[in-house]
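[1] Following is a predicted model, sequence given first.
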Amino acid sequence: MSRYRHQLPQLQGHTLITDGGLETTLVFHEGLDLPEFAAYTLLESDSGRHILQDYFDRYTGIARHYQRGFVLESVTWRANPDWCARIGHSPEDMHRINREAIEFLQPLRDKYDSPATPYVISGCIGPRHDAYAPELIMSAAEAETYHWPQIKTLAGTDADCVTAMTLTNVNEATGIARAAQKAGIPVVISFTVETDGCLPTGETLDEAITQVDQATGAGPAYYMINCAHPTHFGEQLAASRQRHRIRGLRANASKCSHAELDGCEQLDQGNPQELGQEYQHLLALLPHISVLGGCCGTDHRHIEQICCQSAGLRQVS
């Protein structure tokens, strides 16, 4: 059964870390060919599971060193109906994959979880369409219907929450939040932004958070920012009136725009130490921050620097 579904540690005074850019690490560092960028396909073989185990072991080692809890994010960012179908998996396969992805994380949680260092299991949800190209936008009702099968399945596992990553628009975020409310599982909404700090659809972070909260009765447990560099959104955060709702950061290593990253054939790993320093500056703007990790181009070196540079990671309420 889930341990923290009714009392998420990241809302109860704990600052947790999480992993970096899973898919970019697997493709560019491990040399893997992930169909449609879907890391969940590694669950289908013993060798793939071994790779994932080694991946998570690197991060849990950092968490133990810094005596921090951890958010174990499932490898299901692509495990929704359309992406599964592109890869050749049926709806039945999709449900099985999501269940197995949570089951894969349970031994890690059982091994390291403690009152001082809680390990939260999160079911990761990705956007229906290309995260860098939001031309096709569903209505909130369509998004709720589309994401419901995956969210319902994850809610039936031992996951403590679901986290929707790399969302580009308010409608999809609203639909996901409503589906999670219906399924009875806490939901985290993580938006991505362009170099101007706004969503790809043009809304500011404040506008997007306000609209989703109004449409869902403040349904999300909290919000995050992912798949953007700190220099892209720092100024917006400085002027934000919704900073208290943002509790998680998973930044890119690169300062490039989404369009530039989409066209890159080599990985831009940025500077881990510099990224750690930028996180330290952001902590001053985000007094309620409680989850720190990385996104595209980041790996365990970046997370190590984030922990090192902000060794005074605060316990917040």
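    That came through, no problem.
[2] all contacts plus neighbour counts: C-alpha atoms, from now on.
    OK.
[3] From residue 68, how far off is the closest residue to residue 184 other than its chain neighbours?
    Of all residues not flanking residue 184 in the chain, residue 155 sits nearest, at 7.2 Å (Cα to Cα, 6 or more residues apart in numbering). Distance of residue 155 to residue 68, given as Cα to Cα, to the nearest Å: 26 Å.
[4] Looking at those two, which is more packed in?
    Shown here are residue 155 and residue 68; by other Cα atoms under 10 Å, residue 155 has more neighbours (23 against 20).
[5] need the contact list for the more buried one.
    161, 183, 184, 185 (Cα atoms under 8 Å, 6 or more residues apart in numbering).
[6] Next, format those residues as JSON lines and append secondary structure, distance to residue 8 and neighbour count.
    Shown next, in JSON lines, are the contacts of residue 155 (DSSP: H, G, I helix; E, B strand; the rest coil; distance: Cα to Cα, whole Å; neighbours: other Cα atoms under 10 Å):
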{"residue": "161", "secondary structure": "strand", "distance to residue 8": "8", "neighbour count": "26"}
{"residue": "183", "secondary structure": "helix", "distance to residue 8": "17", "neighbour count": "17"}
{"residue": "184", "secondary structure": "coil", "distance to residue 8": "14", "neighbour count": "16"}
{"residue": "185", "secondary structure": "coil", "distance to residue 8": "11", "neighbour count": "23"}
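[7] Same question for the strand or helix carrying residue 235: list its buried residues.
    When elements are assigned from DSSP states H and E, residue 235 belongs to helix 230-238. For helix 230-238, burial by neighbour count (16 or more other Cα atoms under 10 Å) applies to 230, 231, 232, 233, 234, 236, 237.
[8] dropping in the other structure now:
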Amino acid sequence: MPKYRNKLPQLGNREFLTDGGLETWMVFQEGLDLPAFAAFTLLNSKKGRAALDRYMMNFGRIAVRHQLGFIMDTPTWRASSRWADDLGVSVQDLKEIHKQAIMYLLSLREWLETDTSPFVLNGVLGPQDDGYNPRHLMTVSEARGYHAQQIDWFFEFATDMVSAITMTYVEEALGIALAAKQRGMPSVISFTLETDGHLPSGQSLGDAIRQVDLETGEAPAYYMINCAHPDHFVDVLKGRGHWVQRIGGVRANASRLSHEELDNAEELDDGNPEELASQYLELRRLLPQATVLGGCCGTDHRHIGAIAVTCNCCHAH
């Protein structure tokens, strides 16, 4: 049975950490090949599983050490049917991959979770197309049908929630939110932003959040921002309306580079962990509802460790 599906503890006043940039860590730090940036392929080998184990255990221990909650993400950002087809993975194998990923995280939760550090099991959905610059834009109906497959698996294998990570345009986000609502799954929509603080589609963040809320009856539990540096979006959060209060988490990039520059980078830009953590203090001031703090591209245990310290500073005040 899902442990927290009926009452997500991050909706209270307790801070939660996430992991960092899973894919960039595996490629640049572990030297592993991730075809199509598909982290679920790590489950296919002992070497991949060992790397995943090291990675997730270390983040979990940071949360426990600082008495913070932890959002445990499945490595399924690229585990939807379009990408599986590209990688020659059958539907049956893809479902088994989801089961394995969830069973792995359940065992990790049993091993590490404490009364002061709840671990929430989060089923991750990624974009059907490119995470920065999609060529094919789905309608709401198409997105709802496409993502329902993974949402059904997450429901069946008892994750607590689902999160759509790196959403680039509103129709795909709407489809996911509606499919999750129909399935009775708590959902989170996380938009990615360009250097001007807008979605890659050109829509403003506020308009995107307002549209999803309006057309789904405020179905998402909350919204997030990911795969952008705080410098790219801090200004759009200042002095805004109700939609800002719907943002419950941030997973920023370590790098100030644009999406296009990151796409073409041959070396990892891991920024400055302490500087990034200090920027999270400002984000927490602007986003009083944001209890979920973590990282995206280029971030690792150093960044999340530094953010954990700032979390505790915030909590103390």
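    Arrived safely. Computed from a prediction, not measured in an experiment: that's the story for all the values here.
[9] how big's the offset between the helix holding residue 235 of the first structure and the second structure?
    Helix 230-238 of the first structure, aligned to the second structure and superposed, deviates on average by 0.4 Å (mean Cα distance after the TM-score superposition for the first structure).
[10] and after that helix, which helix or strand comes next?
    By DSSP H and E, the next helix or strand past helix 230-238 of the first structure is strand 246-251.
[11] Mean distance between that next one and the second structure after superposition?
    Strand 246-251 of the first structure sits 0.4 Å off on average (mean Cα distance after the TM-score superposition for the first structure).
[12] other SSEs contacting that strand?
    strand 222-226, strand 291-294 (3 or more Cα pairs under 8 Å, 6 or more residues apart in numbering; DSSP states H and E).
[13] could you check the angle helix 230-238 makes with that strand?
    Between the axes of strand 246-251 of the first structure and helix 230-238, defined by axes from the mean of the first three to the mean of the last three Cα atoms, to 10 degrees, the angle is 160 degrees.
[14] quick one: contacts of stretch 166-178 of the first structure?
    126-127, 131-132, 134, 137-145, 147-148, 164, 187, 189-193, 199-201, 208, 211-212, 215-216, 219-220, 225-227.
[15] same thing with stretch 38-54 of the first structure?
    By Cα under 8 Å, 6+ apart, stretch 38-54 of the first structure touches 22-23, 26, 34-35, 75-79, 97, 100-101.
[16] can you check stretch 106-124 of the second structure too?
    Residues contacting stretch 106-124 of the second structure (Cα under 8 Å, 6+ apart): 3-4, 8-9, 57, 60-61, 63-64, 67-77, 102, 105, 151, 154, 159-165.
[17] Give me the mean deviation of the longest helix seen in the second structure from the first structure.
    Assignment by DSSP state H gives helix 91-112 as the longest helix of the second structure. Overlaying the first structure shows helix 91-112 of the second structure at a mean distance of 1.2 Å from the equivalent residues (mean Cα distance after the TM-score superposition for the first structure).
[18] The helix or strand immediately after that helix in the chain corresponds to what range in the first structure?
    Downstream of helix 91-112 of the second structure, the first helix or strand assigned by DSSP H and E is strand 119-125. Across the first structure, the stretch matching strand 119-125 of the second structure (TM-score structural alignment) is residues 119-125.
[19] After superposing both structures, state the mean offset of that stretch relative to the second structure.
    Stretch 119-125 of the first structure sits 0.3 Å off on average (mean Cα distance after the TM-score superposition for the first structure).
[20] So which of the contacts of stretch 38-54 of the first structure is the closest to residue 279 of the first structure?
    Closest approach between these and residue 279 of the first structure, by Cα to Cα: residue 22, at 19.3 Å.
[21] and residue 37 of the second structure, how many residues sit next to it?
    By other Cα under 10 Å, neighbour count at residue 37 of the second structure equals 16.
[22] which element is the residue nearest to it when sequence neighbours are not counted on?
    Spatial nearest neighbour of residue 37 of the second structure, chain neighbours left out: residue 23 (6.3 Å); criterion: Cα to Cα, 6+ apart. Element membership for residue 23 of the second structure, per DSSP H and E: helix 22-24.
[23] how about that helix: buried residues?
    For helix 22-24 of the second structure, by 16+ other Cα under 10 Å, it's 22, 23, 24.
[24] Turn these into TSV, columns for distance to residue 289 of the second structure.
    As requested, the buried residues of helix 22-24 of the second structure are exported to TSV (distance: Cα to Cα, whole Å):
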residue	distance to residue 289 of the second structure
22	25
23	28
24	28
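[25] between those residues, which is closest to residue 271 of the second structure?
    Once Cα to Cα is applied, the member of those that ends up nearest residue 271 of the second structure is residue 24, at 13.2 Å.
[26] Can you tell me how far the closest one is from residue 172 of the second structure?
    From residue 24 of the second structure over to residue 172 of the second structure the distance is 24 Å, taken as Cα to Cα.
[27] give the contact list for the spatially closest residue to residue 301 of the first structure that is not a sequence neighbour.
    The shortest distance from residue 301 of the first structure to any non-neighbouring residue, by Cα to Cα, 6+ apart, is to residue 272 (6.3 Å). Applying Cα under 8 Å, 6+ apart to residue 272 of the first structure gives the contacts 253, 298, 301, 302, 303, 305, 306.
[28] neighbours around residue 217 of the first structure, how many?
    Count around residue 217 of the first structure with other Cα under 10 Å applied: 11.
[29] Tell me which residue of the second structure lines up with it.
    The alignment partner of residue 217 of the first structure in the second structure, by TM-score structural alignment, is residue 217.
[30] Its match and residue 166 of the second structure, how far apart?
    22 Å.
[31] Same check on residue 246 of the second structure?
    On the measure of Cα to Cα, residue 246 of the second structure and residue 166 of the second structure end up 17 Å apart.
[32] Between those two, which is the more surrounded one?
    residue 166 (26 against 22).
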